[in-house]
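In: here is a sequence with its predicted model. Questions after.
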Amino acid sequence: MQTKAAVLWERNTPWSIEDVELDDPKDGEVLVRMVASGMCHSDDHAVTGDLPVSLPMVCGHEGAGVVEAVGPGVSRVKPGDHVVFAFIPACGECPSCSTGHQNLCDNGAGALGGLKMDGTSRHHAQGQDLFTLVGLGTFSHHTVVHEWSCVPIDPQIPLERACLVGCGVTTGWGSAVYAAEVKPGDDVAIIGIGGIGASALMGAKLAGAERIFAIDPIELKRDEAKRLGATHVAASIDEAFGLIQQETWGRMCSKVIACVGVGSGADVAATMRLVSKRGRLVVTNIHPMHETEVQLSLCDLTLMEKQIVGSIFGSANPLFDIPRLLRLYVGGQLDLDAIVTNTYPLEDVNQGFADMKSGANVRGVITMS
């Protein structure tokens, strides 16, 4: 079939809206009509090269839609099902999945390079095979994915909001609840209040944090943080240091979650100053792949028994947590509406990312016509 998609042909160039030939789903694969896709900073990492993906590529990995057809052997979903994509596929059976770490699925890792499990492509344009970001390619009116990427959801939930739990919301919420293990009474600092940081804030609040310090240079995002439950805001780590020191009587924050657009090793030492004795820094944001140097006082790390923990997909189990988070949304405990600043048609994908980088959006969402 023929569909429309946003294709990235070369690094540091705009996405191009193209007619794309889409093959039928093969063994274990699913054809999905896309309804909505969140616009995550990780998609821009593909543009800049901070993530070394293969090109040309249909980007987008935070998507929701309706199943139109399934290939042989598919058992997880059927035509007509509403689905959210887990941006890391979860087979449910490998050692990682079976021990409760679906976000690190051993078998699903085979789709992360952008081709299907058999090493071929289903998307083609201008006579070339196209890769798809983490095997999804949600910046498209239709896509073919592996069933391991599909999580069926209640069809009453609007897909324009459900798409957000495919990456950003689950990543942020899980970074607070699972990776940071926020407990009632904790003081928590969250650095960067985009879609992931805003979700970490909501997770920390739901987990019972006493004080939540939201740090972002953009006033719009600081205002949104206060609306979502932040007790204090600051424009920078330096500004936050004095504020946290004053409000916690020098104890600092037991949990700090880094959710900036692009991490920098040069900032880690300053970030660790916000962490209390026996406190934990959760690094959720992506750092450039080539970056290998970090500024950090190892003496402070040892003598104060601080921790640094990495987290991908919020250390969550998408087959369980995606429906769970959507139930919290329906029940009014997770405000997905608040973090969507603007929506765009697919043709305006480049404007949406320009707005993201200028700080005009907490989260932008592409809706397919």
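Out: In hand now; what should we look at? Residues are numbered from 1 along each chain as shown.
In: contacts, neighbours, all on C-alpha from now
Out: Will do.
In: got a list of what C259 touches?
Out: Applying Cα atoms under 8 Å, 6 or more residues apart in numbering to C259 gives the contacts G172, I190, I191, G192, I193, G194, I196, G197, V283, T284, N285.
In: between those, identify the one with the most neighbours.
Out: If you count neighbours using other Cα atoms under 10 Å, the busiest of the contacts of C259 is G172, which has 36 neighbours.
In: now, the contacts of C259 that are in strands?
Out: Among the contacts of C259, DSSP state E puts I190, I191, V283 in strands.
In: residues touching the second one, list them.
Out: So the one you mean is I191. I191 touches G197, A214, I215, D216, I237, V256, I257, A258, C259, V260, counting by Cα under 8 Å, 6+ apart.
In: go again with 7 Å.
Out: Listed by Cα atoms under 7 Å, 6 or more residues apart in numbering, the contact set of I191 reads G197, A214, I215, D216, I257, A258, C259, V260.
In: out of those residues, which end up buried?
Out: Neighbour-count burial (16 or more other Cα atoms under 10 Å) is assigned, among the contacts of I191, to G197, A214, I215, D216, I257, A258, C259, V260.
In: using the three-state scheme, assign T302.
Out: helix (DSSP: H, G, I helix; E, B strand; the rest coil).
In: just to revisit the earlier point, show me the contacts of I191 that map onto helices.
Out: The members of the contacts of I191 that map onto helices under DSSP state H are G197.
In: in TSV, list the contacts of I191 along with distance to E305.
Out: What follows is the contacts of I191, written out as TSV (distance: Cα to Cα, whole Å):
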residue	distance to E305
G197	25
A214	24
I215	24
D216	27
I257	17
A258	19
C259	23
V260	25
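In: use this one as the comparison:
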Amino acid sequence: MRAAVLHEIGQDKLEVLDDVEAVGFGPGRVRIRVRATGLCHSDLSAMGGVLPQPAPFVPGHEGAGEVLEVGEGVTRVRPGDRVVVCWLPACGTCPACRRGQTELCLAGFMNAGTPNFRRCDGGSDVFGFAGTGTFAEEVVVDAGCAVPIPDDVPFDIAALIGCGVTTGLGAALNTADVEAGSSVAVIGCGGVGVSVIQGARLKGAAEIVAVDPVASRREAALRFGATRAVPPEELPGAKQEVTGGEGFDHVFEVVGRSATARTAYENTRRGGTLVVVGAGAMDDFLQLNMFELFFDEKRILPSMYGGGDVLRSYERTIALWRAGRIDLAGLITHRVPLAEINEALDQMRTGTALRTCIEI
């Protein structure tokens, strides 16, 4: 089958190969024919070494498709079912799951060090990003990673629900629990940031300021519910106009860098909430002094995969989409076949795409 492979960490191009096979099928496993996958910035971060990932590997973790085959003991799905790929499945039995914090379950990471694919020319191993690897025609995953979706949900929409939309909406709805009438700033307005904006709008935020250096992303943020959109250098002025200089009730950092997290902290009001949504590097440290932590009483809330039960979040997102309360189709600004994956990567790097759908 075909798959897009990164041979070494640090390379900026993928090679689309046709001699790759998905491996690992057996009891408790599911083979999926991938139909659509989103290109998420986390894929770029893994390619560049910001996020830990062994190579060679097939990027992609935001996918949807059809079940081809199920292993012994799999009962939740059967061949022909439409599914979304969940890269962080909950085991249901670990301490985090028993506490109701299924987004913190580490079971899904247990397979991240096991190859998901193999080259047919000599049998060299190839890993899948986050234990999945959806930039491929087929993928084999644990049964918990194959989440059934209703027939009326298109594959491209389902793929977005698999990561970016769930992460962004959940940050506003679950982690921050934005109050009606509150002021919000969102730093970083790609696909996840725009989903944060939609979540804040759903919760009734009075002011939503989108902050991004790319003009097209600022324009998109306004379409999705931001009340104003500014480049980073104009954030101080927006803070003054919207909050009288006090700072925003909620600031979302959706970039994954200490510099923007520090900016987010400084633009959060005393007693307000900074929500860290972006996935950053392990050697990038956010500096805060002990006095400001004590004196300002600002809450710093990381948001992992939307900070809530993943399966419930999927269901909620589908319900909101069906009711017309959120726009998911509008997030997909580019559609390309797998053969054009490198052009899509360039669009993501330049910020010209909110979400690119790779049609497989």
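Out: Received, thanks. This structure is a prediction, so every number in the text was calculated from the model and none was measured.
In: ok, back up a step: still touching in the second structure? Go through the contacts of C259 of the first structure.
Out: Checked against the second structure using both residues aligned by TM-score structural alignment, their matches' Cα atoms under 8 Å, those keep these contacts: I190, I191, G192, I193, I196, G197, V283, T284, N285.
In: ends of stretch 70-88 of the second structure, how far apart?
Out: 19 Å (Cα to Cα, to the nearest Å).
In: which residues does that stretch contact?
Out: Contacts of stretch 70-88 of the second structure (Cα under 7 Å, 6+ apart): 25-31, 61-69, 108, 130-132, 143, 145-149, 151, 158-159, 162.
In: and if you look at stretch 140-147 of the second structure?
Out: The contact list for stretch 140-147 of the second structure (Cα under 7 Å, 6+ apart) reads 22-25, 28-32, 74, 83-87, 89, 116, 132.
In: okay, it sits on what stretch of the first structure?
Out: Across the first structure, the stretch matching stretch 140-147 of the second structure (TM-score structural alignment) is residues 144-151.
In: identify each buried residue in that stretch, please.
Out: Buried residues in stretch 144-151 of the first structure, counting neighbours by 16+ other Cα under 10 Å, are found at V144, V145, H146, E147, W148, S149, C150, V151.
In: can I get the residues you listed in a markdown table with distance to E18 of the first structure?
Out: Below are these laid out as a markdown table (distance: Cα to Cα, whole Å):
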| residue | distance to E18 of the first structure |
| --- | --- |
| V144 | 16 |
| V145 | 19 |
| H146 | 23 |
| E147 | 25 |
| W148 | 27 |
| S149 | 24 |
| C150 | 25 |
| V151 | 28 |
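In: now these in JSON lines, with distance to L206 of the first structure and secondary structure?
Out: Listed next are those as JSON lines, based on distance: Cα to Cα, whole Å; DSSP: H, G, I helix; E, B strand; the rest coil:
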{"residue": "V144", "distance to L206 of the first structure": "36", "secondary structure": "strand"}
{"residue": "V145", "distance to L206 of the first structure": "33", "secondary structure": "strand"}
{"residue": "H146", "distance to L206 of the first structure": "33", "secondary structure": "strand"}
{"residue": "E147", "distance to L206 of the first structure": "31", "secondary structure": "helix"}
{"residue": "W148", "distance to L206 of the first structure": "29", "secondary structure": "helix"}
{"residue": "S149", "distance to L206 of the first structure": "27", "secondary structure": "helix"}
{"residue": "C150", "distance to L206 of the first structure": "27", "secondary structure": "strand"}
{"residue": "V151", "distance to L206 of the first structure": "24", "secondary structure": "strand"}
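In: between the residues you listed, which is closest to I312 of the first structure?
Out: Of all these, S149 has the smallest distance to I312 of the first structure: 15.6 Å, by Cα to Cα.
In: please name the nearest non-neighbouring residue to the closest one.
Out: Spatially, and ignoring its direct neighbours in sequence, S149 of the first structure is nearest to P89 (4.3 Å; Cα to Cα, 6 or more residues apart in numbering).
In: what lines up with that neighbour in the second structure?
Out: Under the alignment (TM-score structural alignment), P89 of the first structure maps onto P89 of the second structure.
In: helices along the second structure, start to end?
Out: Using DSSP H, helices in the second structure cover 41-48, 95-98, 155-161, 164-170, 191-202, 215-223, 235-243, 258-266, 290-296, 310-322, 341-350.
In: check contacts around E18 of the first structure.
Out: K4, A5, A6, V7.
In: which ones among those map onto strands?
Out: Using DSSP E, these in strands are K4, A5, A6, V7.
In: now the last one: closest residue in space that isn't a chain neighbour?
Out: Right, the one you point to is V7 of the first structure. V58 (4.7 Å).
In: again with the first one
Out: With Cα to Cα, 6+ apart as the measure, D19 is the residue that lies nearest to K4 of the first structure, at 4.9 Å, once sequence neighbours are left out.
In: what's the separation between the one you found and D50 of the first structure?
Out: Here D19 of the first structure is placed at a distance of 27 Å from D50 of the first structure (Cα to Cα).
In: next: L301 of the first structure.
Out: In terms of Cα to Cα, L301 of the first structure sits 28 Å off from D50 of the first structure.
In: what's the burial count for the closest residue to G71 of the second structure other than its chain neighbours?
Out: Nearest non-adjacent residue to G71 of the second structure, counting by Cα to Cα, 6+ apart: P27, 4.4 Å away. For P27 of the second structure, the neighbour count with other Cα under 10 Å is 13.
In: one more: V349 of the first structure?
Out: Using other Cα under 10 Å, the number of residues around V349 of the first structure comes to 22.
In: please pull up the equivalent of it in the second structure.
Out: Per TM-score structural alignment, V349 of the first structure is aligned with I341.
In: who are the contact partners of that match?
Out: No contacts exist for I341 of the second structure under Cα under 7 Å, 6+ apart.
In: repeat that with 10 Å
Out: Counting by Cα atoms under 10 Å, 6 or more residues apart in numbering, I341 of the second structure makes contact with A4, K13, L14, E15, V16, L39, F135, Q347, T356, C357, I358, E359.
In: for G73 of the second structure, see how far away the fifth one is.
Out: Remark: distance between V16 of the second structure and G73 of the second structure (Cα to Cα) = 34 Å.
In: who has more neighbours, these two?
Out: Legend: neighbour count by other Cα under 10 Å for V16 of the second structure and G73, higher for V16 (20 against 11).
In: from C145 of the second structure, how far out is G108 of the second structure?
Out: As judged by Cα to Cα, G108 of the second structure and C145 of the second structure stand 8 Å apart.
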